[in-house]
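1. Kindly generate the corresponding structure for this input.
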Amino acid sequence: MSKPLPGPGEILALVLDLDVPNARFEPLAESLSAREHARRRSFRDPEHGRRWATGRGLLREVLAAAVGIQPREVVIRYGDHGKPRIESNEGLEFNLSHSGTLALLVLGLCPVGADIERHKPRRWADVARRFYAPGEQEQLFAPPEAGQQARFFRIWTCKEAFLKCTGEGLGRSLRSYQVKLFDGGASLAWAQGVEASEYSVFPIDPRPGYSAAAVALGRSLVLRRREWS
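-> Model (predicted):
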């Protein structure tokens, strides 16, 4: 199997299943650090803890394959706002997001962000009125009404992926930038403090009942999806 590395001008997206059989889970769990095992035990729901550990083990497995080391040898560091980075000489950047039984892992040779959301019942219209920029609300509440919930999650995942790409997290207001949807894709219309055209935005349809997105710092990038099991 070839290394899971993005090529020039592209970012790599992997949709990962978090519900795996014991025979698959056990080697993933063995690669975790003591701190990661402690985090798994901190979950009140053991099933949620197992899924988190599966995602973490798969992250280690993919990163190890990318840079040519063993999963337990992967060292992950965190920036001031919690953005993770791997210690390697590949110039590799990554971001991981998980929701429900799926995770999205995005790899790039530039800063990247990932977000995945299961379509859970929520008062999404109220959330949008509170957190979306005016232009996003205009797109969201435009007819047809039947497509509004899907547009909500598409905008939301793009916005979250942008925050993870910049590494600003809660330090940036969700109203300080705008995602623009168009047929088959999305872009960053404007963003305070940065040049919006420098970012590439990729909505992703991972599975029915889920929305996801990847954002990368770079123009004219291409998204390539890859299977990992």
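
2. contacts, neighbours, all on C-alpha from now
-> OK.

3. Strands along the protein, start to end?
-> For the chain, strands defined by DSSP state E occupy the ranges 10-17, 76-78, 84-86, 93-99, 102-108, 112-118, 177-182, 185-191, 199-204, 210-217, 222-226.

4. right, and those strands - which one's nearest residue 148?
-> Closest to residue 148 of the strands of the chain, according to CA to CA: strand 177-182, at 12.3 Å.

5. quick one: buried residues of that closest one?
-> 177-181 (16 or more other CA atoms under 10 Å).

6. and what of stretch 6-20?
-> 6, 10-19.

7. the longest helix in the protein is where?
-> Taking DSSP state H as the criterion, the chain has its longest helix at helix 46-67.

8. Off-centre distance for that one?
-> Distance, stretch centre to chain centre, for helix 46-67: 14 Å (CA atoms, centre = their mean, to the nearest Å).

9. helices and strands around it, which ones?
-> Of the remaining helices and strands, those touching helix 46-67 by 3 or more CA pairs under 8 Å, 6 or more residues apart in numbering; DSSP states H and E are helix 22-30, helix 34-41, strand 93-99.

10. Is it possible to get TSV of these that adds mean neighbour count?
-> Formatted as TSV, the helices and strands packed on helix 46-67 follow (neighbours: other CA atoms under 10 Å):
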stretch	mean neighbour count
helix 22-30	14
helix 34-41	14
strand 93-99	22
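
11. before we go on, could you also do this sequence so I can check it against the first one:
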Amino acid sequence: MTSNAHGPAPGEVHVWAVPEPELRDEATHQRCRKLLSPGELARWEHMAPTQQMLFASAHAGLRAVTAAYTGLWPSQVDFVTGRHGKPYVAGRPGLRISLSHTRGMSLVAVSRDGSTGVDIERVRPLDDARPAPDLVFSPWEQANWEQGPSRTRSARFFSYWACKEAVLKALGTGLTGDLTAVQVDPGEALNGPVPIRGLPRVAGRDRAWTLQLVNIGPRYRAAVAVAGGGVRLRTFQLPSGTLPHPSAGTLRGGSFGRGRGPASGPQRPFGTAQLVGPPQPIGPEPAAAPSAGRSQELSYRGTS
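-> Model prediction:
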């Protein structure tokens, strides 16, 4: 078996959307907790109840998705963290991962092309809690942002923010890095490639970067950055507390509506699943492995 037998293919970056369960959904919360490591459970226990569900679903999603790409069981996946907290998969240097979460949704990005970062932000009114624009924008970015339509100013702010933080997370610095040094032009779009006009010196000049907006619906702004690849973006949904399980038949596209799950209505087929093979665990199956969920490739059309 080759090291990338479970994908992603060269040139691809996969982004998995993991909706946060409802606060009263204790059954799903319990399934998520069963996927956490002892260290993650210790962190969960010291959180406020309002934060526990999002933490559990996000980190269970990261562990489940990573397991599918490595052929391990979630309990066998071991993460190590860099100086600024960026996660790496122990023993799998070619598999690049990134996690981001905000109220209602988490994203897990996976690539084998190069350093990868993902960020998701919930669109909300700008207030004094946000950093001053001159701490986020370069002068020309701030001018572009201020000259745009006032009705979309808040959403565009978070588009810039998501793009910048995705790049900084790919670099491994996160928000300890300089947001103003990452200069981007996301425009009004919800998805598609984003021009990068400037990068911090630490990014180097010997590799091409790919930055793309990820459409998770109008309530969010999200972006994924890959150093040296990730030109083709594929996006999937994973129900909280489940394992990725590509169908032997057809994956169905969907979209996020106003709720936290996939919207009902017509769905577009995407063809036979060839992205992540069924996990091939090393060693015995855990006594209480969670059931496999139905992973869906998502198609976002006509969303404003």
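
12. need the contact list for the residue nearest the centre of structure 1.
-> Here the mean C-alpha position of structure 1 is nearest to the C-alpha of residue 114 (CA atoms, centre = their mean), at a distance of 1.8 Å. Contacts for residue 114 of structure 1 (CA atoms under 8 Å, 6 or more residues apart in numbering) come out as 95-97, 104-106, 157, 160-162, 164-165, 212-215.

13. Need the counterpart of it in structure 2.
-> Counting by TM-score structural alignment, residue 114 of structure 1 lines up with residue 118 in structure 2.

14. Repeat that for residue 212 of structure 1.
-> Using TM-score structural alignment, residue 212 of structure 1 pairs with residue 222 in structure 2.

15. What is the neighbour count of the closest residue to that match other than its chain neighbours?
-> Among residues not flanking residue 222 of structure 2 along the chain, residue 120 sits closest, at 4.2 Å (CA to CA, 6 or more residues apart in numbering). Using other CA atoms under 10 Å, residue 120 of structure 2 has 28 other residues around it.

16. what's the distance between residue 120 of structure 2 and residue 195 of structure 2?
-> From residue 120 of structure 2 across to residue 195 of structure 2, the span is 18 Å (CA to CA, to the nearest Å).

17. give me every residue that touches residue 41 of structure 2.
-> Taking CA under 8 Å, 6+ apart, one finds residue 33 in contact with residue 41 of structure 2.

18. cool, and residue 225 of structure 1?
-> Contacts of residue 225 of structure 1 (CA under 8 Å, 6+ apart): 12-14.

19. what's the matching residue for residue 186 of structure 1 over in structure 2?
-> Checking TM-score structural alignment: residue 186 of structure 1 goes with residue 194.

20. these two touch, right, its match and residue 185?
-> Yes: shown here, residue 194 of structure 2 and residue 185 form a contact pair, counting by CA atoms under 8 Å, at 6.2 Å.

21. start and end residues in structure 2 for stretch 29-38 of structure 1, please.
-> Counting by TM-score structural alignment, stretch 29-38 of structure 1 corresponds to residues 33-42.

22. ends of that stretch, how far apart?
-> 11 Å.

23. now residue 142 of structure 2, nearest residue through space, not along the chain?
-> Nearest one to residue 142 of structure 2, counting by CA to CA, 6+ apart, is residue 133 at 7.0 Å.

24. In structure 1, what sits opposite that neighbour in the alignment?
-> By TM-score structural alignment, residue 133 of structure 2 lines up with residue 128.
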